[in-house]
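Trainee: Structure, please.
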Amino acid sequence: MIYTVGEAARQLNVAASTIRYYDKEGLLPLLERSSGGMRMFRDDDMSSLKIIECLKKTGMPIKDIKHFIDSCIEGDSKIDERLAIIESQRESVNRQMEEMQKMKEMLDYKCWYYETAKAAGTCAVHDQIKPEDVPEKFHQFLNQP
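Mentor: Below you'll find the predicted structure:
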């Protein structure tokens, strides 16, 4: 099946300009064009766009995505390099997830803090709360406003 830029963009839930940008940056070197110059996306191109979007959403810079795409085009001789790139990005995502989990825990604490204050009608309620009255999972945040 062949997709237009607009159809490809809708499938990926991105702006058509994003896909045009990827093409301009050389991330779609094998992309075919019609005789009129229109981009024609095939299923393989859609697969490439999905990995590009994945890598971009995980924070990989465009130049590094380009390097990955280039190593894919070079074939099997670059399997080790491609694997190393993906493993490195996976580790980066794992670190990001750990940081996000810490942020979520802080937000969970703040929700509890303000829900408790709202129920009491004042944040001053926390001046009287004993540590044993605070849920265990929030003890790390005690003495924070």
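
Trainee: going forward, measure contacts and count neighbours with C-alpha atoms only.
Mentor: OK.

Trainee: ok, how many other residues are close to E99?
Mentor: E99: 12 surrounding residues under other Cα atoms under 10 Å.

Trainee: continuing past whichever strand or helix holds it, what's the next helix or strand?
Mentor: Take DSSP states H and E as the rule and E99 turns out to sit in helix 79-120. On the C-terminal side of helix 79-120, the closest following helix or strand by DSSP H and E is helix 125-128.

Trainee: circling back to that earlier point, off-centre distance for the helix holding E99?
Mentor: Centroid separation for helix 79-120 versus its chain: 12 Å, with Cα atoms, centre = their mean, to the nearest Å.

Trainee: elements contacting that helix?
Mentor: Secondary-structure packing of helix 79-120 (3 or more Cα pairs under 8 Å, 6 or more residues apart in numbering; DSSP states H and E): helix 62-73, helix 125-128.

Trainee: would you turn the ones you listed into a markdown table with mean neighbour count?
Mentor: Listed next are those as a markdown table, based on neighbours: other Cα atoms under 10 Å:
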| stretch | mean neighbour count |
| --- | --- |
| helix 62-73 | 16 |
| helix 125-128 | 12 |
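
Trainee: Alongside the first, I'd like the structure of this one:
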Amino acid sequence: MEEGPSTYADRKAMFEARKAAVEEEMKQLEKTLDMLKFKCWYYEKAMEDGNEDGIHAMLPDNLPPEIQPIYDNSHDR
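Mentor: A predicted model of the protein is given here:
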């Protein structure tokens, strides 16, 4: 027999918990994606420059404006 409305709160709590878990997983995936984006930029720049010296001089706070937030997110800054 269905319990109907008496289980609404339990069912809602179950979905809220699952939603929170998925949101946390998405946050971790975004962090991983930002690390991959940063590393792709890093090695593209290193290939252009012929070395990593210029990149190291920019770390951690003087990266190009489009790269800084990606670096920060991927490095827990």
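
Trainee: May I see the helices and strands packed on helix 79-120 of structure 1 organised as a markdown table, with distance to Y22 of structure 1 added?
Mentor: Converted to a markdown table, these look like this (distance: least, Cα to Cα, whole Å):
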| stretch | distance to Y22 of structure 1 |
| --- | --- |
| helix 62-73 | 8 |
| helix 125-128 | 52 |
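
Trainee: Of the ones you listed, which is nearest Q96 of structure 1?
Mentor: For those, proximity to Q96 of structure 1 was assessed by Cα to Cα; helix 62-73 is nearest, at 18.0 Å.

Trainee: mind checking how far that closest one is from the chain centre?
Mentor: Distance of helix 62-73 of structure 1 from its chain centroid, counting by Cα atoms, centre = their mean, is 18 Å.

Trainee: Report all helices and strands that that helix contacts.
Mentor: Identification of packing neighbours for helix 62-73 of structure 1 by 3+ Cα pairs under 8 Å, 6+ apart yields helix 43-57, helix 79-120.

Trainee: most tightly surrounded among those helices?
Mentor: Across these, averaging neighbours per residue (mean count of other Cα atoms under 10 Å) puts helix 43-57 on top, at a mean of 16.

Trainee: That one vs helix 62-73, what angle?
Mentor: Angle between the axes of helix 43-57 of structure 1 and helix 62-73 is 140 degrees (criterion: axes from the mean of the first three to the mean of the last three Cα atoms, to 10 degrees).

Trainee: okay, and helix 43-57 of structure 1 goes to which residues in structure 2?
Mentor: Counting by TM-score structural alignment, helix 43-57 of structure 1 pairs with no residue of structure 2.

Trainee: which strands and helices sit next to that helix?
Mentor: Looks like helix 43-57 of structure 1 contacts helix 5-12, helix 62-73 (3+ Cα pairs under 8 Å, 6+ apart).

Trainee: quick one: contacts for the residue nearest the centre of structure 2?
Mentor: In structure 2, the centroid-proximal residue (Cα atoms, centre = their mean) is K31; its distance is 2.0 Å. Taking Cα atoms under 8 Å, 6 or more residues apart in numbering, we find K31 of structure 2 in contact with N73, S74.

Trainee: Kindly state which residue of structure 2 is aligned to E99 of structure 1.
Mentor: Under TM-score structural alignment, E99 of structure 1 pairs with Q28 in structure 2.
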